[in-house]
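Novice: Okay, sequence plus prediction incoming.
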Amino acid sequence: MGKNKLKKFNDMATMDCVFQYPFGVLKESGFPMKGSWRRDYFHNYNPIVLELGCGKGEYTVGLAERFPDRNFIGIDIKGARMWTGACQVRERGMKNAAFLRTNIELLPYFFAPDEVDEIWITFPDPQMKKVTKRLTGTRFLGLYRQVMKDGGMINLKSDSPFLYTYTRLMTQLNGFEVITDTDDLYHDASVGGDILGIRTFYEQQWLDRGLTIKYIAWKLDRETPLQEPDVEIEHDTYRSFSRGELQCPELCNNPEVRPKGSQSEK
């Protein structure tokens, strides 16, 4: 581990807004605030919103600033990125934001049934070859049901045509109530509100290159039997920053806009 990462991990260990629980300890003793996040951490009874795969925490911090009457928790396994958002929360003295370092599959270890009101999924890996790893797939929807209130909102924001198409088909097949659906968020006059003012670093990179951002939000009920779409979906013609070439072929030959290194989409 590099010295910079180690420094960040040591720093986060001192932050009251960051929770890190190794699975072995979690499995043995459990998470002490499961079912009591509002009472024991936030000290209020406002709704709880999760950002899954939060990266640097731009949405966790941005939403918490815009909606002081809601509580926000950013979740990611990569703590070196999370450190950025956690520092902002600490420095700004924010009381309605926190970060949890864990795998998304472990949500039921940290949250009780009905404890979560809403989920944001911002620019995840589309997992075009592995349906069980897609954060909007039925495997994960079943997981979210274990911790969310009935009818809670799921929000997906993505640059991936594949994941957006898959998610639309999934909501249609399962009959979920879709609240917002657009394949070009920043040029759709019907979509407004404060979410338009929050952009991750890599989201802005895509926008600067003329690519479109997709957004779909739906209500997840608890009773509908979950079904996977059995449809062939065209794969993306690009892979995001850590995953290869750009979407637009005309951009791929321009060295100034090629992604560099092994950074993730966040």
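Specialist: Looks like it arrived, so ask away.

Novice: Only C-alpha atoms from now on, for both contacts and neighbour counts.
Specialist: OK.

Novice: Met128: which element?
Specialist: In this assignment (DSSP states H and E), Met128 forms part of neither any helix nor any strand.

Novice: can you check Lys34 too?
Specialist: Counting by DSSP H and E, Lys34 is part of no helix or strand.

Novice: Let me see the contact set for it.
Specialist: For Lys34, the contact set (C-alpha atoms under 8 Å, 6 or more residues apart in numbering) comprises Tyr109, Phe110, Phe111, Ala112.

Novice: hmm, try it at 6 Å
Specialist: By C-alpha atoms under 6 Å, 6 or more residues apart in numbering, the contact set of Lys34 is Phe110, Phe111, Ala112.

Novice: Surely the last one touches Val147?
Specialist: The reference is to Ala112. Yes. Ala112 is within contact range of Val147, at 5.5 Å (criterion: C-alpha atoms under 6 Å).

Novice: one step back: nearest to Val49 among the contacts of Lys34?
Specialist: Within the contacts of Lys34, the smallest distance to Val49 is 11.6 Å, found for Phe111 (C-alpha to C-alpha).

Novice: Over to stretch 106-113 now: how far is its first residue from its last?
Specialist: Using C-alpha to C-alpha, to the nearest Å, the end-to-end distance of stretch 106-113 comes to 13 Å.

Novice: returning to that earlier point: so of the contacts of Lys34, which ones are in strands?
Specialist: Here DSSP state E is the test, and those give no hits in strands at all.

Novice: returning to that earlier point: neighbour-wise, which of Ala112 and Val147 wins?
Specialist: Using other C-alpha atoms under 10 Å as the criterion, Ala112 and Val147 rank with Val147 on top: 21 against 18.

Novice: contacting residues for that one?
Specialist: Phe111, Ala112, Pro113, Asp114, Glu115, Val116.

Novice: hmm, which of those residues are the buried ones?
Specialist: Phe111, Ala112, Asp114, Glu115, Val116 (16 or more other C-alpha atoms under 10 Å).

Novice: Next one for the comparison:
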Amino acid sequence: MGKPRYKTIKGNWRTDYFENQNPIVLELACGKGEYTIGLAQAFPDVNFIGVDIKGDRIARGSQAAHTLGLSNVAFLRTDINFITEFFKEQEVNEIWVTFPDPQPRPKQEKHRLTHPRFLTTYKRLLTPGGTFHLKTDSPALFSYSLEKVQEEKFTDLHYTTDLYTSSLNGIHLGIKTKYEQLFFDKGFTINYLQCKTPVI
């Protein structure tokens, strides 16, 4: 997305960027956008937006989307702390967080992407009943995240500590980021959870 749209895109992704009324899915800290691209190929009637602070990373994702002719993909360069500047409340249908930095030290807790301050933001952005997904190779982050999504009153929680042997495996469609493939090849198990925002 070009910078001229920065101040006008909030609440207008469907009309001004995608020019359709399809659901919107975010991948936060998307890196090179491998997951965003994979999902967009699988679901052409859904709009996917990869968000990352590193411009060189999302430039590669943008180029891949262009090469593949995907019109249902966008990339946004911003710090996730400022995500509410670009999306209005209940504008998003799903959020994926795939292999975020686990921020393992106690003093880093507030930077974890499943810290309550982030989860509160996700609940604001998601539609009622909207889905939040997390994939991580970090058992410590996963345990922390399981606790926090329940404290924050997310509902319909499903999870596994070994995605590839779980009945939940089909949800991620076999899409692997570069780092996920490295973890998998080394024999690490992949932790996954999904949950929903409350329907009031």
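Specialist: Sure thing, it's come through. Worth saying up front: this structure is predicted, and the values here are computed from it rather than measured.

Novice: TM between them?
Specialist: Laid over one another, the chains give 0.92 as their TM-score (TM-score structural alignment, normalised by the length of the second structure), with 198 aligned residues with a C-alpha RMSD of 1.8 Å.

Novice: part of a helix, is Phe183 of the second structure?
Specialist: Yes. Using DSSP: H, G, I helix; E, B strand; the rest coil, the assignment for Phe183 of the second structure is a helix.

Novice: Now which residue in the first structure aligns to it?
Specialist: Under the alignment by TM-score structural alignment, Phe183 of the second structure pairs with Trp206 in the first structure.

Novice: Contact partners for the counterpart of Arg70 of the first structure in the second structure?
Specialist: Alignment note: Arg70 of the first structure maps to Val46 in the second structure; criterion TM-score structural alignment. Counting by C-alpha under 6 Å, 6+ apart, Val46 of the second structure makes contact with Asn22, Pro23.

Novice: And Val46 of the second structure, how far from Phe183 of the second structure?
Specialist: For Val46 of the second structure, the distance to Phe183 of the second structure equals 29 Å [C-alpha to C-alpha].

Novice: Please enumerate the strands of the first structure.
Specialist: Listed in chain order (using DSSP E), the strands of the first structure are 18-20, 48-52, 71-76, 97-101, 116-122, 148-158, 177-182, 214-220.

Novice: can I get those in a markdown table with distance to Leu251 of the first structure?
Specialist: Supplementary listing: the strands of the first structure in a markdown table, determined by distance: least, C-alpha to C-alpha, whole Å:
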| stretch | distance to Leu251 of the first structure |
| --- | --- |
| strand 18-20 | 39 |
| strand 48-52 | 30 |
| strand 71-76 | 31 |
| strand 97-101 | 36 |
| strand 116-122 | 24 |
| strand 148-158 | 20 |
| strand 177-182 | 24 |
| strand 214-220 | 20 |
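
Novice: tell me, stretch 252-259 of the first structure lands on which residues of the second structure?
Specialist: Using TM-score structural alignment, stretch 252-259 of the first structure pairs with nothing in the second structure.

Novice: Met153 of the first structure and Arg222 of the first structure, how far apart?
Specialist: Taken as C-alpha to C-alpha, the span from Met153 of the first structure to Arg222 of the first structure is 12 Å.

Novice: With neighbour numbers in mind, choose between these two.
Specialist: Counted by other C-alpha under 10 Å, Met153 of the first structure and Arg222 do not tie: Met153 has more neighbours, with 21 against 17.

Novice: What's the match for that one in the second structure?
Specialist: Checking TM-score structural alignment: Met153 of the first structure goes with Thr131.

Novice: Over to Met33 of the first structure?
Specialist: Match for Met33 of the first structure (TM-score structural alignment): Ile9.

Novice: And for Thr180 of the first structure?
Specialist: Checking TM-score structural alignment: Thr180 of the first structure goes with His158.

Novice: Tell me how far its match lies from Gln194 of the second structure.
Specialist: Distance from His158 of the second structure to Gln194 of the second structure, counting by C-alpha to C-alpha: 5 Å.

Novice: which one of these two has more residues nearby?
Specialist: Neighbour count, other C-alpha under 10 Å: between His158 of the second structure and Gln194, Gln194 has more, with 22 against 13.

Novice: can you pull the contacts of Val92 of the second structure?
Specialist: Taking C-alpha under 6 Å, 6+ apart, one finds Ile24, Leu125, Leu126 in contact with Val92 of the second structure.

Novice: which residues does the first one contact?
Specialist: I take that to be Ile24 of the second structure. Asn47, Phe48, Val92, Asn93.

Novice: which of those residues has the most neighbours?
Specialist: Phe48 (30 neighbours).

Novice: which residues sit in contact with that one?
Specialist: Going by C-alpha under 6 Å, 6+ apart, Phe48 of the second structure touches Ile24, Val25, Leu26, Val73.

Novice: Then Lys27 of the first structure?
Specialist: Lys27 of the first structure touches nothing, counting by C-alpha under 6 Å, 6+ apart.

Novice: where does it sit relative to Tyr109 of the first structure, distance-wise?
Specialist: In this structure, Lys27 of the first structure and Tyr109 of the first structure are 8 Å apart, going by C-alpha to C-alpha.

Novice: I'd like the distance between Leu76 of the second structure and Ser143 of the second structure.
Specialist: 29 Å.

Novice: higher neighbour count, those two?
Specialist: The neighbour count for Leu76 of the second structure versus Ser143, taken as other C-alpha under 10 Å, is higher for Leu76 (24 against 12).
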